[in-house]
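Fold the following, please.
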Amino acid sequence: MDVLDLSRWQFGITTVYHFLFVPLTIGLSIIVAGLQTAWHRTKKPEYLRLTKFWGRLFLINFAMGVVTGIVQEFQFGMNWSAYSRFVGDVFGAPLAMEGLMAFFLESTFLGLWIFGWDRLPPRLHLATIWLAAIGTNISAYFILAANSWMQHPVGYRINNGRAELTDIWAVLTNSTTLVTFPHVIFGAFLTAAAFVLGISAWFLLKKRDTPLFRTSARLGLVVALVSAVGVSFSGHWQAQIMTEQQPMKMAAAEALWEDESSAGFSLFAVGDVENGRNHVNLQIPYGLSLLSTNTLDGKVEGINDIQARYQELYGPGDYRPVVGLAYWSFRLMIGFGALSALLAAAGLWLTRRGRLPAGRWAYRLAIAGIGLPFLANSLGWIFTEMGRQPWTVFGIMRTAAAVSPTADVTSVAITLVGFTLVYAVLAVIEIRLLLKFIRVGPHEQAEPEAPVPALNY
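The predicted model follows:
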């Protein structure tokens, strides 16, 4: 592999690893805030116990997310300095706003929440966790605004070989951002809900604190089902924007080689990329046209036609992403998300009217289901970023031009191995910490003003 390939692998590994923590942090922040609100209004001790239990797990995940996110940002200077020089004026603006406004908001008020249980008035202390949760979601918005500019650049001009910001409002209200943000947030809530449900199912399976974790499980089921519906609708809107702005990505996701009206949604395809055709393609009739255009007879552009048009527009080159990767990551993303929704719907039915499933299989399915949204999120981002190739910034900068000119194979290979090993160690630490505090469980008796126990590393 050359420097470009190694740099892409390094950024991909660190980004996917970092994003394992992000959706869980976003979703858990709101769930913990909601539980504390329920305790503040009802004074029922079970809500306080749940607030502190899920709060500990939230803090562990938040800390790991911060550490891995810092490493990710270093790579813009190490491996992608040409990219940083070209887009720094535009890309840096939303990232600076995220750091100065959102991250300081969430970290400051999270600190007040941790140490303020026995020092702040209850209503003020409740406000701190809500402000921290709001800061977490605002932080996600600014980061998505930066990423969306790479997908659909707006509010800029090219001057002396660099992209210069001309309209920050256009960047922050990019149509790509406006559909991506709700999709990511609903995905985060689904991830946190599956996490809450799976761990609650473990306690129910062990018959520990059954009334407490039945409440927790029901909360996870409701949030999961509502989030799954939100993911579905927001994903539909995102697909329409993607079809308009990046038609090659949608065509690759469906292995659609030629322009087609009344196009079917592909369920399974075996293609011939070299010759630009499919040998086998099982479809749902009209499904792709409906997904992309909201009409049964809408026209969807194919890979071969887009490739010819891009060559005329951008010059000679191969503008196709890795079709097989785009195709299967798109399908698996949808499949894992759908399985999460089915699991939530089945769980709500099984736990209706105060019931609990009699068989152990239901609890084991819920525990296994923790991983489904994580897989869906990761595959969704792999599809989003790999489907944009060969562009780093769509239409104006190719990935090959973004890599650092001074980077060499040896240094990138060493850091790639080093980061991967460090992340493996962090994964062990994260899992051990989570398992430790899960096994401890909620405190048997929680005083209303008791402080949150510190994490023992």
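
going forward, measure contacts and count neighbours with C-alpha atoms only.
Noted.

Any figure for the gap between Glu46 and Arg214?
Separation of Glu46 from Arg214 (Cα to Cα, to the nearest Å) stands at 11 Å.

Sequence B follows; please return its structure for comparison with A:
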Amino acid sequence: MTLDLARWQFAITTVYHFLFVPLTIGLSLLVAGMQTAWYRTDDERYLRMTKFWGKLLLINFAMGVVTGIVQEFQFGMSWSDYSRYVGDVFGAPLAIEGLLAFFLESTFLGLWIFGWDRLPKRLHLACIWLASIGTVLSAYFILAANSWMQHPVGSVVNDERGRAELVDFGAVLTNSTAVGAFLHTITACFVTGGMFVIAISAWHLGRGRHPEVFRPSMRLGLVTVLIASLGVVVTGDLQARLMTEQQPMKMAAAEALYDTVAPASFSLVTVGSLDGSQELFSVRVPRILSFMATGSFDGEVEGINQLQAAAERAYGPGDYTPNIPVTYWTFRLMIGFGMLAGLISVVGLWLTRRRARRPVPRWFYVAGVAGLVLPFAANSVGWIFTEMGRQPWAVYGMLRTADGVSPSVGTPMALTSLIVLTLLYGALAVVDGYLMVRYAEAGPPPVAPESPADTDEPRPLAVAY
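The predicted structure follows:
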């Protein structure tokens, strides 16, 4: 019971926190691009765009920081045995993320906030770019830590101390799983940032508000989503090959494939037994799973039953199969939500092209606003698939999830913290929603404020914490 409560708590707080992370990464780079356009052209529209989207970025960043702090405490509170086992390896990239990447993004974001009208124009622009680069670096180090859990490299297990020990930090940072996950995550972040810009721009344009600001914003969002969606497809294909090689059980669970087959088809819809142990009915596309898993339309994909038997021989008796219905449907929902976001961008680019003879139909603005949920849903179910598909392992092939929970935390304590954190995060969701809606509805500033002095002598900088 304690284990289940601890897992639910970590899942709720992590999924909630990750709602803010991809938007921060994607939107910060878009805002940096907007300010660069203003710097190069001195066009007031780009300054208004920078101010408007930058304000929403700051709200989102603040909420991400608040919700992310809880993650660190949970490792020591609910998962102390896990922390003791992996701390020597897992702690290294997280420490660098906190001391280098997060320090970089938070410091220069602060300078960007308080540097308007005080810093030289070029230096102020550099601040938002450095803050954006910091968000990307932060993502890489965190993904390197998570990827080590998916594919442990650069470490050995010290049986006397009962823990993993770091022997090659370079191998951890250059882990093929980390590289694949980073590329896939960053492109997904751009889809998220682009769809956010599309949705709010569509809301204003549908009401005829500020077209001089939101038409270029809409086009920027549409182009970003289209390019990033193609990147998601390419990097997702790379991750599927890595997953088949490193975690074949996860790939088999994603397809609910019980027996090894070659070539393997991809099921669009499958109906299984209530316990998820066998397939009853499915609609399939021939050979597609073989291509996804191996790069060949004739490739062999191992089945759950064969992989379960192999795991028992390697690790001893036990159930090494993840929750099949969860992995099956989250995998498809991730793909489906991502494809819908890409479709919105294609349709939007066609409707807003320069030679379009008719005005953009209202239904597209409605679809653009509704499409805001797509990248967040895709990100959430994607991470649920990634983490649930690794079960029963906390560190694949090394540490089971059941062995990582804190022995001193009982069921009453775990239940109490779960309830408190869920209620707290629910309250934060209300606050975040109120602030986002309020400032999004307000629109861009009507008149551009005085620009930062483009001189070699900076004006006094206000310091605030």
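
TM-score of the superposed pair?
Taking TM-score structural alignment, normalised by the length of the first structure as the basis, the two superposed chains have a TM-score of 0.97; 451 aligned residues with a Cα RMSD of 1.3 Å.

Just the strands from the second structure, written as ranges.
Assigned by DSSP state E, the strands in the second structure fall at 155-158, 163-166, 266-272, 279-285, 393-395, 399-400.

Turn these into a markdown table, columns for distance to Leu27 of the second structure and mean neighbour count.
A markdown table is the format used below for these (distance: least, Cα to Cα, whole Å; neighbours: other Cα atoms under 10 Å):
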| stretch | distance to Leu27 of the second structure | mean neighbour count |
| --- | --- | --- |
| strand 155-158 | 36 | 14 |
| strand 163-166 | 35 | 20 |
| strand 266-272 | 33 | 16 |
| strand 279-285 | 37 | 12 |
| strand 393-395 | 32 | 21 |
| strand 399-400 | 37 | 18 |
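
Out of those, which gets nearest to Phe385 of the second structure?
Within the strands of the second structure, the stretch nearest Phe385 of the second structure is strand 393-395; the backing value is 13.6 Å (Cα to Cα).

Report the aligned residue range of the first structure for that closest one.
On the first structure, the counterpart of strand 393-395 of the second structure by TM-score structural alignment is residues 391-393.

so how much does the matching stretch differ from the second structure once superposed?
By mean Cα distance after the TM-score superposition for the first structure, the fitted stretch 391-393 of the first structure averages 0.3 Å away from its aligned residues in the second structure.

Please enumerate residues in contact with that stretch?
Residues from elsewhere that reach stretch 391-393 of the first structure, judged by Cα atoms under 8 Å, 6 or more residues apart in numbering: 149-153, 397-399, 402.

Counting neighbours, which of those comes out on top?
Neighbour counts for the contacts of stretch 391-393 of the first structure, by other Cα atoms under 10 Å, peak at Trp149, which reaches 24 neighbours.

Surely that one touches Val171?
Yes - at 6.6 Å, Trp149 of the first structure counts as touching Val171 under the criterion of Cα atoms under 8 Å.

Val66 of the second structure pairs with which position in the first structure?
Counting by TM-score structural alignment, Val66 of the second structure corresponds to Val67 in the first structure.

How many neighbouring residues does that match have?
The burial count for Val67 of the first structure: 12, using other Cα under 10 Å.

what about it, distance to Leu435 of the first structure?
Distance of Val67 of the first structure to Leu435 of the first structure, computed by Cα to Cα: 20 Å.

Likewise for Leu372 of the first structure?
19 Å.

So between these two, which is more surrounded?
Shown here are Leu372 of the first structure and Leu435; by other Cα under 10 Å, Leu372 has more neighbours (21 against 14).

Excluding covalently adjacent residues, which one is nearest to that one?
Nearest residue to Leu372 of the first structure in three dimensions, chain neighbours excluded: Phe336, at 5.3 Å (Cα to Cα, 6 or more residues apart in numbering).

The one you found reaches Ile370, doesn't it?
No - Phe336 of the first structure is beyond contact range of Ile370, at 10.9 Å (criterion: Cα under 8 Å).

Gly99 of the first structure corresponds to which position in the second structure?
Checking TM-score structural alignment: Gly99 of the first structure goes with Gly98.
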